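Student: just a sequence and a predicted model for now, questions to come.
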Amino acid sequence: MFKLRSQVFGALMMSATLIVAASQATAAEIKFALEMFEGDNPEFNAAKAFKDYVENKSNGELTVRLFPGNQMGSVRDTTEMVQAGTLEMTLPSDGAFAGFYKPIQVWSLPYLFRSAPVAWDVMSGEFGQWMLKDIEEKTGIKALAFSQNGFRSFVNNVRPIKTPADMQGMKIRTMESPVYMEMVKALGANPTPIAGSEAVMALQQGVVDGLENPPPVLYTGGAADVAKHLTLNEHVLGLHIIVVGKSWFESLPPAHQAIVQEGARLMASVENVQKTEGDWIYAQKIAEEKGVQVHTSTPEEKQAFKDAVYQPVRKYIAEQVGEELLQQMEASVGEAEAKLYQQAE
């Protein structure tokens, strides 16, 4: 009798072990590395929305583990890991991604987008969807969606910037990006490429006179603590690309692929709205809490800046990505504006 009980118990234990093993085999963990730190900020909030959506829609068969604050390395590091198949997911900016895919620079045309909703329409429209597929074909990285990384504006310690002439002779910190350097040169200022981690100290110590970033980054990153003037001129719309490993994504069942794709679009929507909202919320915080003098550019002032920088930067980007791609982007923007503002095409 004891022997029979032992055999029955052993059979039950083996069955339970197989059930657990089967459930573990069907569950997939998505390791998602991002640059921004954990907290109440658009990137992390959007990533958290992705995590909640995917885990709930898959009934826990998919789990998402977030690695914020560059825990897995720089954006370039994590993008290389996704490309190599050693990481499932990351969120590079357009500047970092240009090293993998040159045509992404077409989004950096200064004053290309009249408003955030115009950019959103282009991201989700025919041009944006074509580029997502082209990224996959050219790099082997599966691009799921584009999202907004904020409109970039200038802070400085010399004078209020209301016209291009106000920037004459200023030393402006830029990313190590030829596009941004060309833009600053076209404004009569001197571009000074400095790593992001050293930018605030360079401004504080007078190594540079100013720098440019979206208001939430200026506030949380510390630049607003050491700057005197902020001009909300919104010269370039920063872009994020939501990317995953191609082989990993294709290994998922079709139902799980659909959930991940849906989650990416939800994530893009969350970041788009919070980034847009954050531009004016943090501009107000910068003025009220940091004592920075804030000037919002008028449409006429923006046009003066566009007149100064658009063609020189366009010429440079055309040399990098080709005239045809630029024309396609400009046509897409025109269609989005016509749709949004009900203008005749």
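Tutor: On my side now, so go ahead.

Student: CA only for contacts and neighbour counts going forward, please
Tutor: Noted.

Student: give me the neighbour count for residue 18.
Tutor: Residue 18 has 12 neighbours, counted by other CA atoms under 10 Å.

Student: tell me which helix or strand it sits in.
Tutor: Using DSSP states H and E, residue 18 falls within helix 2-26.

Student: chain center to that helix, what's the gap?
Tutor: 48 Å (CA atoms, centre = their mean, to the nearest Å).

Student: again with stretch 127-134
Tutor: 16 Å.

Student: hmm, who's touching stretch 237-251?
Tutor: Outside of stretch 237-251, the residues within contact range by CA atoms under 8 Å, 6 or more residues apart in numbering are 82-85, 87-94, 107-108, 110, 113, 136, 140-152, 257, 264.

Student: from the chain's centre, how far out does it sit?
Tutor: Centre-to-centre, stretch 237-251 and its host chain are 12 Å apart (CA atoms, centre = their mean).

Student: so where do the strands sit in the chain?
Tutor: Ranges of strands within the chain are 28-33, 62-67, 89-90, 141-156, 171-174, 190-193, 210-213, 229-245, 293-296, based on DSSP state E.

Student: let's bring in a second model and compare:
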Amino acid sequence: MNTVKRTLRAAAVGMILMAGSGAAWAAEFSLSVNTALQPQDPLFKGLNAFKENVEKRSEGKISVRLFPGSQLGKDEDVLEQARAGAGVAVVVDGGRLAVYTKEFGVLGAPYLASGYDGVRKVVTSPMFETWVGNLRKAAGLQVLSFNWWQGERHLVTNVPVKVPADLAGIRMRTPGAPVWMETIRAMGATPTPMGWAEVYTAMQQKVIDALEAQSPAVYNSKLFEVAKYLTKSGHINLITGVVTSAAWFDGLPADLQKIVREEALKAGDIASRGTEASLADYEKQMAEKGMVVTEIDVTPFREATKSVYEKLGYGELHAELDKFLTN
């Protein structure tokens, strides 16, 4: 299986190199977009819209190719390709960008904002644009837009969970970014970083006991087959962005730069509203397949995770964002 994955990845990277040399497409510029999500995920509709509208508005000068299922590699690997100047982009959370620009990490902090409208206000603000500029300087990465909402993340377990104490001794998969790890630790579980593609097998083989994820991802990866309970903790409001190479972006004429960023923002709204509309249906389908979907009082989890902001040095920024979000 690993050999097959490496072969597919090598082929995908080869196509990027061909694109960069002009051999694969007649377009002047090409962009390959990588995502861990599958084509049936509502967010993928936004990526299709981005592809179609960029190619149309640029009159074919920009070609966009989409690679679901992390075909180009892990998010961190694709970010490194982008930093090296390749014409690649990745749908990525703020936690993975925090290693370059710390402020991005707060986007994955617990109970930051309510729903898509709340977090969208943050990622379309002048404050956020200063983070975008800092990321360019620090890492050579360009944010196209960061309004790709994948839903609130919930607990997926094989034991019922009502309060943080129920997670004691539970090995829970989470992305490896510090803010995610610390959030899971504060909730009472033992954070276990792991690539998303490995989660199903890890649950099946009991390498991990639980995970946390948004409902569309849980359903589309068929995790209801290996986990009994989905507990709606909503501890992280998962907002992601399309991030590419600053060098590739700077190589575009100004009019094409404008098109790419405008269409990324529009497509992010399409993806996010589609996600909003799909959540209840996903939960209904999982319940029909035997999963127990439970609403809980999240107050104990909210209280347990308050310390995450101070522990990771986001106390002042959290206060600033709280003030911004309530105005």
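Tutor: Yes, it's here. Quick caveat: nothing in here was measured; it's all calculated off a predicted structure.

Student: fetch the TM-score of the aligned pair.
Tutor: Scored against TM-score structural alignment, normalised by the length of the second structure, the superposed chains reach a TM-score of 0.84; 303 aligned residues with a CA RMSD of 2.4 Å.

Student: that older thread, got a quick PyMOL command for the buried subset of the contacts of stretch 237-251 of the first structure?
Tutor: Of the contacts of stretch 237-251 of the first structure, the buried ones go into a single PyMOL selection, burial set by 16 or more other CA atoms under 10 Å:
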select buried, resi 82+83+85+87+88+89+90+91+92+93+94+107+108+110+113+136+140+141+142+143+144+145+146+147+148+149+150+151+152+264
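
Student: so for the first structure, the centremost residue is which one?
Tutor: residue 240 (2.2 Å; CA atoms, centre = their mean).

Student: picking that back up, packed most tightly, which of the strands of the first structure would that be?
Tutor: Most buried of these, by mean neighbour count (mean count of other CA atoms under 10 Å): strand 89-90, with a mean of 29.

Student: that strand - contacts with which helices or strands?
Tutor: Packing partners of strand 89-90 of the first structure (3 or more CA pairs under 8 Å, 6 or more residues apart in numbering; DSSP states H and E): strand 28-33, helix 75-84, strand 229-245.

Student: so which of the ones you listed gets nearest residue 42 of the first structure?
Tutor: Of all those, it is strand 229-245 that lies closest to residue 42 of the first structure, at 11.7 Å by CA to CA.

Student: now the longest helix along the first structure and strand 141-156, what's the angle there?
Tutor: Assignment by DSSP state H gives helix 254-290 as the longest helix of the first structure. With axes from the mean of the first three to the mean of the last three CA atoms, to 10 degrees defining the directions, helix 254-290 of the first structure sits at 10 degrees from strand 141-156.

Student: starting at the chain centroid, how far to helix 254-290 of the first structure?
Tutor: Centre to centre, stretch against its chain (CA atoms, centre = their mean), the figure for helix 254-290 of the first structure is 10 Å.

Student: and it, what's buried?
Tutor: 256, 259-276, 278-280, 282-287.

Student: ok, now stretch 128-140 of the first structure?
Tutor: Quick answer for stretch 128-140 of the first structure (16+ other CA under 10 Å): 128, 129, 131, 132, 134, 135, 136, 140.

Student: residue 309 of the second structure corresponds to which position in the first structure?
Tutor: Aligned counterpart of residue 309 of the second structure in the first structure: residue 314 (TM-score structural alignment).

Student: look up how far residue 125 of the first structure lies from its match.
Tutor: 22 Å (CA to CA, to the nearest Å).

Student: now check the second structure for the residue matching residue 173 of the first structure.
Tutor: For residue 173 of the first structure, the aligned position in the second structure is residue 173, judged by TM-score structural alignment.

Student: who touches its match in this structure?
Tutor: So residue 173 of the second structure contacts 191, 192, 193, 194, 199, 208, 210, 211, 212 (CA under 8 Å, 6+ apart).

Student: tell me who's in contact with the closest residue to residue 265 of the first structure other than its chain neighbours.
Tutor: Excluding the flanking residues, the one nearest residue 265 of the first structure by CA to CA, 6 or more residues apart in numbering is residue 145, at 6.2 Å. If a contact means CA under 8 Å, 6+ apart, then residue 145 of the first structure has 123, 124, 132, 241, 242, 243, 264, 265, 268 as its contacts.

Student: how about a cut-off of 10 Å?
Tutor: By CA atoms under 10 Å, 6 or more residues apart in numbering, the residues touching residue 145 of the first structure are 123-124, 128-129, 131-132, 240-243, 261-269.

Student: could you report the neighbour count for residue 61 of the first structure?
Tutor: 17.

Student: thought it was touching residue 260?
Tutor: No. Here residue 61 of the first structure lies out of contact with residue 260, judged by CA atoms under 10 Å, at a distance of 11.8 Å.

Student: overlap in contacts, the two.
Tutor: Both residue 61 of the first structure and residue 260 are contacted by 54, 55, under the criterion CA under 10 Å, 6+ apart.

Student: quick check: which of the strands of the first structure is nearest to residue 319 of the first structure?
Tutor: Of all the strands of the first structure, it is strand 229-245 that lies closest to residue 319 of the first structure, at 19.1 Å by CA to CA.

Student: perfect, I'm done here.
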